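> Okay, sequence plus prediction incoming.
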Amino acid sequence: MSLERSNSKELTPATPARLAVVIPCYNAAPWLERTINSVLAQIRPDTSDVDILIILADDGSTDDSVAVASGFGERVQILTGPNRGACHARNAGLAAAEQEGIDYIVFLDADDYYEGDPLISARRLATERKADMILSNMHMEYKDGTRKKRYRYSGQVEPETFFDGWTRGDVVNPAGILWRTDFVRGIGAWDESLARAQDREISLRAMFSRPLIWKNESGAGIYTRVNPNSITMNQSFPALESRYRTTRSMVERARGTSFAPSIPLLCREIYYVARAAFRTGETALGREALAFARNEGYRDHPGTLAHRLATSVLGLEWKIRLWKGH
């Protein structure tokens, strides 16, 4: 069932929606100036119908991140606090945006940035379509400066299409999703217990509330792979456990619904978690994850031909033990 929208404001081009960009930040000083400037660059005389509030939610940084943000003066609202994780920082930013009466919100990681005017065009499209979520293009950028351009989805996007696409790798990172503020609050906001898979969890969980989703084709978010503090790089037990727990939850919620066709792909992700767990010595987690996938009927061994052959004979755990983690 869709969330009730009785409390939503009726927005028209004559009464433009306000937009908040929440930047959760932990030790991102080398990239933060570029990130903030990419938002400020979209505030011009020809975009005066847009009211953008930038909120930096610092998560206990020990570098110069707060000083960098302070250099922008009143153009950036700064929240500070102890290190409690990116999801806590995002939720703190969300609460601050709600206090300001913000209608739409974007969560922009402190090392990512924008090109063009995706915020402006996404906000305008959200007002026009009365959408719960607007997706924008997201391109990958690597340490050597190379890029992988990614254009995913178009027009109105059904929740099942987005759900299935995400499980196939058509991911839209946080900078590429504009949320209606009361919608993201209504689904429970960000799960602060997670060490990893945070954007996957909230994005897929949102689909069960059947949001109205449209795709914005103007501008792009740039998702960078340059920050050693990035959650994506984390292979610790809490990170692997978070990946497993969130994916298992999606399998359990998808059973018997229109999202059920995506269960095999979710189980493939759980298989990858099991494989990573065995490699890092987290045997109990690996066994639990693999058993769950097998109980769901997943029998594949995704990987190279050598991996498939060896694992089909030895089993995943013993193959990794004997092949020294490969």
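Right, received. Where do you want to start? Numbers count the residues shown, from 1 in each chain.

> make it CA atoms for all contacts and neighbour counts henceforth
Will do.

> Give me the contact list for stretch 20-33.
Contact with stretch 20-33 is made by 52-66, 68-69, 86, 89-90, 93-94, 97, 102, 104-112, 227, 229, as judged by Cα atoms under 8 Å, 6 or more residues apart in numbering.

> Among the residues you listed, name the ones in helices.
S65, V66, V68, A69, A86, A89, R90, G93, L94, A97 (DSSP state H).

> take a look at this one as well, against the first:
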Amino acid sequence: MPPFLPGVAVVIPCYNAGLTLAQTLESAIGQPGLAELVVIDDGSTDGSAEIARRYLPADRVIEGPNRGVSAARNRGIAETSSEWLLFLDADDLLTPGTLERRLAVAEEADAVACDYQEFSTDEQGTATLSQARGIDWPALRQDAERAIASHVWITTGALLYRRRLVEAIGGFRPDLPVIQDARFMFDAAFHGARFVPSAHIGARYRITAQSLSRREPVRFWRDVLRNGRQIEALWREHGTLTSDRIATLCDLYDNAGRGLLRCRDQGFFEASAASRTLGLRQSRHTRIATPLARLLGLRAAHGLLSMMGRP
């Protein structure tokens, strides 16, 4: 195997991001520590590839049919050879100097995590920033797999992954199109990744009503449920399904069930059944909602629970 290039490869998957891509590229270009920058255009129809070519050599803008963000990121992995990988969405931003700061603490790490800020822009382009968000490090250090399955998440732009870890994981999962980034972080923990903090705000995460989880909540909650079932199977297979992890899965299935009930989706019954088979007492909401949904149907059950203050 040839040696990896020193530094960071920034991979930007792109689908119809013409309004934001230039700003994203400008936040990455010129960063100390940047070794490679590649845009994977995932079948855009708005001229995104042309915008990317204004900033990058033609061979660093890879075009292909629309296959989803996981496939685009995986193509970016294959097109680069740097020791470190950062996956930056085409509407998010890096802060100045962040790659250099992450690399400074990376020697003993498989993944370096920094804080990030959510932001939104008004019609005049003025940005509003949230407070800094980051990882619950005590929970991650106690049980990284459980913490990530439960509540630990940061945007991909705030994570730096060592290539050998990425290759061991096998890339991003196309079967979880909405929450593939959260699952990738879990898979890193499952493969024994050493997470190391870099104490700074390194990324800006754009909040938009057009995000897939907001546009298509059914797909989001189905992904949450599918991810939970897959994690449960992994823990069972490896004999690591502890009582604490069972409780985490119960909470995950309860949240997925609530979301699917709000969407009047039949997946609610799968979430309820998955929770029941774990052997713990189900939440009060699930115990009430399941027989109501069977008797009255999902729409009527949700309406009744909403009237009772239990949406």
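Now that the structure is in, tell me what you want to look at. Small disclaimer: the values here were computed from a predicted structure and weren't measured.

> hmm, back to that, please indicate which of the contacts of stretch 20-33 of the first structure are buried?
Neighbour counting by 16 or more other Cα atoms under 10 Å classes 52-61, 65-66, 68-69, 86, 89-90, 93-94, 97, 102, 104-112, 227 among the contacts of stretch 20-33 of the first structure as buried.

> Where does F278 of the first structure sit: helix, strand or coil?
helix (DSSP: H, G, I helix; E, B strand; the rest coil).

> Return the residue of the second structure aligned against it.
With TM-score structural alignment as the criterion, F278 of the first structure lines up with L261 in the second structure.

> Can you give me the neighbour number for its match?
25 (other Cα atoms under 10 Å).

> next one: the one 3 residues further on
R264 of the second structure: 18 surrounding residues under other Cα under 10 Å.

> go on, L32 of the first structure?
24.

> What does it correspond to in the second structure?
Aligned partner of L32 of the first structure by TM-score structural alignment: L21.

> cool, D63 of the first structure as well?
By TM-score structural alignment, D63 of the first structure lines up with D46.

> residues touching that match, list them.
N16, A17, G18.

> could you redo the last one with a cut-off of 10 Å?
For D46 of the second structure, the contact set (Cα atoms under 10 Å, 6 or more residues apart in numbering) comprises Y15, N16, A17, G18, L19.

> Tell me which of the residues you listed persist in the first structure.
Retained in the first structure by both residues aligned by TM-score structural alignment, their matches' Cα atoms under 10 Å are the following of those: Y15, N16, A17, G18, L19.

> for the stretch 151-300 of the second structure, what spans make up the strands?
159-162, 195-206 (DSSP state E, counting those that start in this stretch).

> PyMOL command for the buried members of the kept ones among the contacts of D46 of the second structure?
In PyMOL, this line selects whichever of these come out buried by 16+ other Cα under 10 Å:
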select buried, resi 15+16+17+18
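
> related to what we said a few turns ago, including distance to Q266 of the second structure and secondary structure, could the contacts of D46 of the second structure go into a markdown table?
Compiled in a markdown table, those are given as follows (distance: Cα to Cα, whole Å; DSSP: H, G, I helix; E, B strand; the rest coil):
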| residue | distance to Q266 of the second structure | secondary structure |
| --- | --- | --- |
| Y15 | 30 | coil |
| N16 | 32 | coil |
| A17 | 33 | coil |
| G18 | 37 | coil |
| L19 | 37 | coil |
